[in-house]
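Asker: based on what follows, work out the 3D shape:
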Amino acid sequence: MKITRQLFLFLVFLWTTKAFSHLTPIPTEHFLLHETLDHLGNYHVFWKFNKTHITFEVHVKTRGYVGFGISPNGKMYPSDVVVGWVKDGVPHLSDMHTVGHFQPVNDTSQDWTLLHGQENNFGTVLKFERPLTTCDNNDTDIVDATMRIIFSYHPDDPTDDNLMPWHGATRRGAKSMMLLSTSKQYKLPNDSQTKDLVHHQFNVPTKRTTYQCRVYSLDDITTKHHVIKFEAVIQKDHEPFVHHMNIYKCHNYPRKYIGTNFECYTGSLDMMPCGNVVAGWAVGSGPFNFPPNVGLPLGENENEYAYIIEIHYNNPGAVT
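Answerer: This is a model prediction of the structure:
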C-alpha cells in the first residue's frame, strides 16, 4: 500500500525574551560541512572527507587547549580524542584516548596529522586529519552512521602533555552527527504540510528537575496522513535547560484537559494515561526523518486525537 507523502513537522519552541547572535568564524579553506557544537557559539567544527580520510578544522573561542573526540555513548569515557593548542605561535596536537574520568593518555600510534594551527581574533584554530579506519585499538573507526562527537576546551594551555587542567563542567558537551553524509537538507515531498506543537511562555522553575506536560489536540486531521519527519526547535539560550522531550499519543483522552499545561506525574492520573511514545528528542539530537517508504499513521482513528509533549527541564544551578 502506498504511503501518503504528507508531512506534519512537530516543532517545540521554548520562550525567551533575550536576543542572541553568534559570530561564525571563517575557515582557512572551503569546507562542505559545518556544525556549531555548543549553544553559545564558542565551538565550531568544519570538515570534509573522501574515500580514505577525513579532515576537521575546529574554531574555538579560547586561547587554551581544545579537545575533540568520538564517543560510543556521548560521554567523556570511554572515547577516542585529540587534544591540541597553540603556544607562542607553535601548534601542538596529540592523539589520545580516555581510560577513566581523568586526564586522557597518549596513543602509542599517533594517527592524527596536524595540518595547521593558529590563534586569531575568534580564538584557537586547529586543522587535522586521519584515516577513516586505522589499525590502532584505541581509535574509533569513522563510519557512515550517526556518531557521537564530544568536545571540550579550557582557557589555559597545558604546561606539558601530562599535565592538563580539567576543562570544567560548562566547557564540554556532546552532539550526535553524521560525519560521512553530505545530505544536510532532507528534501521534503511537494505535497508535505507542517503542524506546529508550540510550548511557549513557560518559566522554568528554580528546582533541579522538572517534567512539564502540555496536551494538544489534532482532531482537525480527519483523514489518514503519515508523519515523515519530527524536529524540535529550542529557543537560543534555553538549550542548557532542556534534557529531553517525548511525544505521547493518547487514546480516548478526556477532552476537558485539551490545552492543559501541567507538571507530569503529579495530580490526577487521568491527565497522564498515555504510554505510547511516538517521538523523542534528547541532548545532541537533530531532526528525525523516516525512511522514504515509512511513515507514522495519523488521523485514521477518531479516538486518537490527543497528544502530550513531556519536556524534562534540568536546572541544577537554580537559574531564574
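Asker: hey, let's count contacts and neighbours off CA atoms from now on
Answerer: Will do.
Asker: now the closest residue to Ser285 other than its chain neighbours: which helix or strand?
Answerer: Spatial nearest neighbour of Ser285, chain neighbours left out: Ser176 (5.6 Å); criterion: CA to CA, 6 or more residues apart in numbering. Element membership of Ser176, judged by DSSP states H and E, is strand 172-178.
Asker: do you know how far the residue nearest to Ser285 is from Asp80?
Answerer: Distance of Ser176 to Asp80, given as CA to CA, to the nearest Å: 15 Å.
Asker: who has more neighbours out of the two?
Answerer: Higher neighbour count among Ser176 and Asp80: Asp80, with 25 against 21, using other CA atoms under 10 Å.
Asker: that one contacts His97, doesn't it?
Answerer: Yes. Counting by CA atoms under 8 Å, Asp80 does reach His97; the two are 4.6 Å apart.
Asker: who touches Gly67 in this structure?
Answerer: By CA atoms under 8 Å, 6 or more residues apart in numbering, Gly67 lies in contact with 81-84, 151-153.
Asker: sort out which of the residues you listed are in strands and list them.
Answerer: In strands, defined here by DSSP state E, the members of these are 81-84, 151-153.
Asker: circling back to that earlier point, can you lay out the contacts of Gly67 as CSV showing neighbour count and distance to Val66?
Answerer: Compiled in CSV, the contacts of Gly67 are given as follows (neighbours: other CA atoms under 10 Å; distance: CA to CA, whole Å):
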residue, neighbour count, distance to Val66
Val81, 27, 10
Val82, 23, 8
Val83, 23, 6
Gly84, 26, 5
Phe151, 23, 8
Ser152, 24, 6
Tyr153, 28, 4
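Asker: this one next, for a side-by-side:
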Amino acid sequence: MEIRANSVLIPPQTTTYYCSIIELPSELKQTKHHAIKYEAVITPGNEQFVHHFEVFHCQTPTKPFAGDCSTAKPTEAKSCSKVLAAWSMGANPVVFPPQAGMPLGGPGFIPFLMVEIHYNNPALLSGYTDSSGLRITFTKNLRPFDAGIMELGLIYSDANSVPPMQKAWPLTGYCPSECTEKAK
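Answerer: I've put the predicted structure just below:
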C-alpha cells in the first residue's frame, strides 16, 4: 500500500506542508494486519525538496483529503495525530523484526491515515510536481507482538538528535506519574 502526494505542484516558497488523508482498503478494514516494512518513495528529481514526512492514524472518522495542511484540512483531521511512521532525508527503509509488526486495520480501528509531507524549497524554484510518499508492506499473518511508537517531549529539538557513529548517547528527561498513568 502506498500513501502519496497526488501530483502536487511544489510552490515557490521556503516551507510547505502538504497533507493527504486516505481511507484504508476494505481488506484492511475487515481484518487486523501487521505493517512489517515502510520506505520512502520519492519522485525522481525531487530529492532536494522532500525534507521529511510522517504518517498519522486518525483517531476519529474523517474523510479523504489532499491539500495544504493548514486551514484547508477538514476539522475532523485534527484527530490524525497518532504517529505510525516517519521518514527524513537520508533514512533507510524501516523493517520490523520478525517478532513484531505495527497493527493496522481490523474491527475497531478507525480506517483513516494521513501523510504530512514537508517540502523545503529555499531557492524558491517553481515548476516541480511531486508524487512522493510512503510504501507500507503489510501482512495478514500476524506476528507475536504489536509494535508501537512512543513520542517523548513537547517539541522537536536538535539537542535530542543522536550524532552519527555514537556508541551511546545519554539523554535525560522527566515524566510525571500523571503522564505514565495514561499509557495504554
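Asker: please state their TM-score.
Answerer: Here the TM-score for the pair of chains, by TM-score structural alignment, normalised by the length of structure 2, is 0.63; 123 aligned residues with a CA RMSD of 1.5 Å.
Asker: okay if I get the ones in strands among the contacts of Gly67 of structure 1 as CSV plus distance to Phe202 of structure 1?
Answerer: Shown next, in CSV, are these (distance: CA to CA, whole Å):
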residue, distance to Phe202 of structure 1
Val81, 38
Val82, 40
Val83, 40
Gly84, 41
Phe151, 30
Ser152, 31
Tyr153, 32
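Asker: could you pull out the strands for structure 2?
Answerer: 2-4, 8-9, 15-23, 33-41, 50-58, 65-68, 80-88, 94-95, 100-104, 112-120, 129-130, 133-139, 145-146.
Asker: packing partners for the second one?
Answerer: Spelled out, it's strand 8-9 of structure 2. Secondary-structure packing of strand 8-9 of structure 2 (3 or more CA pairs under 8 Å, 6 or more residues apart in numbering; DSSP states H and E): strand 129-130.
Asker: contact partners of stretch 74-84 of structure 2?
Answerer: Identification of contacts with stretch 74-84 of structure 2 by CA under 8 Å, 6+ apart yields 54-63, 65, 102, 113-114, 148-149.
Asker: redo that, cut-off 7 Å
Answerer: The contact list for stretch 74-84 of structure 2, computed with CA atoms under 7 Å, 6 or more residues apart in numbering, reads 54-60, 62, 114, 149.
Asker: write the ChimeraX selection for whichever of these are buried.
Answerer: In ChimeraX, this line selects whichever of the contacts of stretch 74-84 of structure 2 come out buried by 16 or more other CA atoms under 10 Å:
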select :54,55,56,57,58,59,62,114
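Asker: counterpart of His34 of structure 2 over in structure 1?
Answerer: Mapped onto structure 1 by TM-score structural alignment, His34 of structure 2 lines up with His226.
Asker: Leu298 is in contact with its match, correct?
Answerer: Yes. Using CA atoms under 7 Å, His226 of structure 1 is in contact with Leu298, at 5.6 Å.
Asker: quick one: the equivalent of His200 of structure 1 over in structure 2 and Asp146 of structure 2, what's the gap?
Answerer: For His200 of structure 1, the aligned position in structure 2 is occupied by Asn6, per TM-score structural alignment. Distance, Asn6 of structure 2 to Asp146 of structure 2, by CA to CA: 31 Å.
Asker: to which residue of structure 2 is Gly284 of structure 1 aligned?
Answerer: Checking TM-score structural alignment: Gly284 of structure 1 goes with Gly90.
Asker: how about Phe53 of structure 2, what does it touch?
Answerer: 86-88, 115-118 are the contacts of Phe53 of structure 2 under CA under 7 Å, 6+ apart.
Asker: looking at these, which one is closest to Gln30 of structure 2?
Answerer: Val115 (21.9 Å; CA to CA).
Asker: what count of nearby residues applies to Gln30 of structure 2?
Answerer: 15.
Asker: touching, it and Gly108? I think so.
Answerer: No. Contact criterion CA under 7 Å: Gln30 of structure 2 and Gly108 do not qualify, at 9.5 Å.
Asker: sorry, back to before: how deep is the match of His200 of structure 1 tucked in, by neighbour count?
Answerer: 14.
Asker: can you give me the neighbour number for Gly90 of structure 2?
Answerer: 10.
Asker: roughly how far does it sit from Gln48 of structure 2?
Answerer: Distance, Gly90 of structure 2 to Gln48 of structure 2, using CA to CA: 11 Å.
Asker: swap in Ser20 of structure 2?
Answerer: 20 Å.
Asker: who has more neighbours out of these two?
Answerer: Under the criterion of other CA under 10 Å, the comparison of Ser20 of structure 2 against Gln48 puts Ser20 first, with 22 against 12.
Asker: could you double-check that that one lies in contact with Asp68?
Answerer: No. Counting by CA under 7 Å, Ser20 of structure 2 stays clear of Asp68, with 8.7 Å between them.
Asker: most neighbours per residue, which of the strands of structure 2?
Answerer: Among these, strand 112-120 has the highest mean neighbour count (mean count of other CA atoms under 10 Å), at a mean of 24.
Asker: what's that one aligned against in structure 1?
Answerer: The alignment of strand 112-120 of structure 2 onto structure 1 (TM-score structural alignment) spans residues 306-314.
Asker: what does that stretch contact?
Answerer: Contacts to stretch 306-314 of structure 1, defined as CA under 7 Å, 6+ apart, come from residues 208-218, 241-250, 253.
Asker: give me the mean deviation of it from structure 2.
Answerer: Its aligned residues in structure 2 lie a mean 0.2 Å from stretch 306-314 of structure 1 after superposition (mean CA distance after the TM-score superposition for structure 1).
Asker: contacts only, for the residue most central in space within structure 2.
Answerer: Nearest to the mean C-alpha position of structure 2, counting by CA atoms, centre = their mean, stands Val55 at 1.9 Å. Taking CA under 7 Å, 6+ apart, we find Val55 of structure 2 in contact with 83-86, 113-116.
Asker: distance to Cys179 of structure 2 added to those, as CSV?
Answerer: Converted to CSV, the contacts of Val55 of structure 2 look like this (distance: CA to CA, whole Å):
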residue, distance to Cys179 of structure 2
Val83, 18
Leu84, 21
Ala85, 23
Ala86, 23
Leu113, 26
Met114, 26
Val115, 27
Glu116, 27
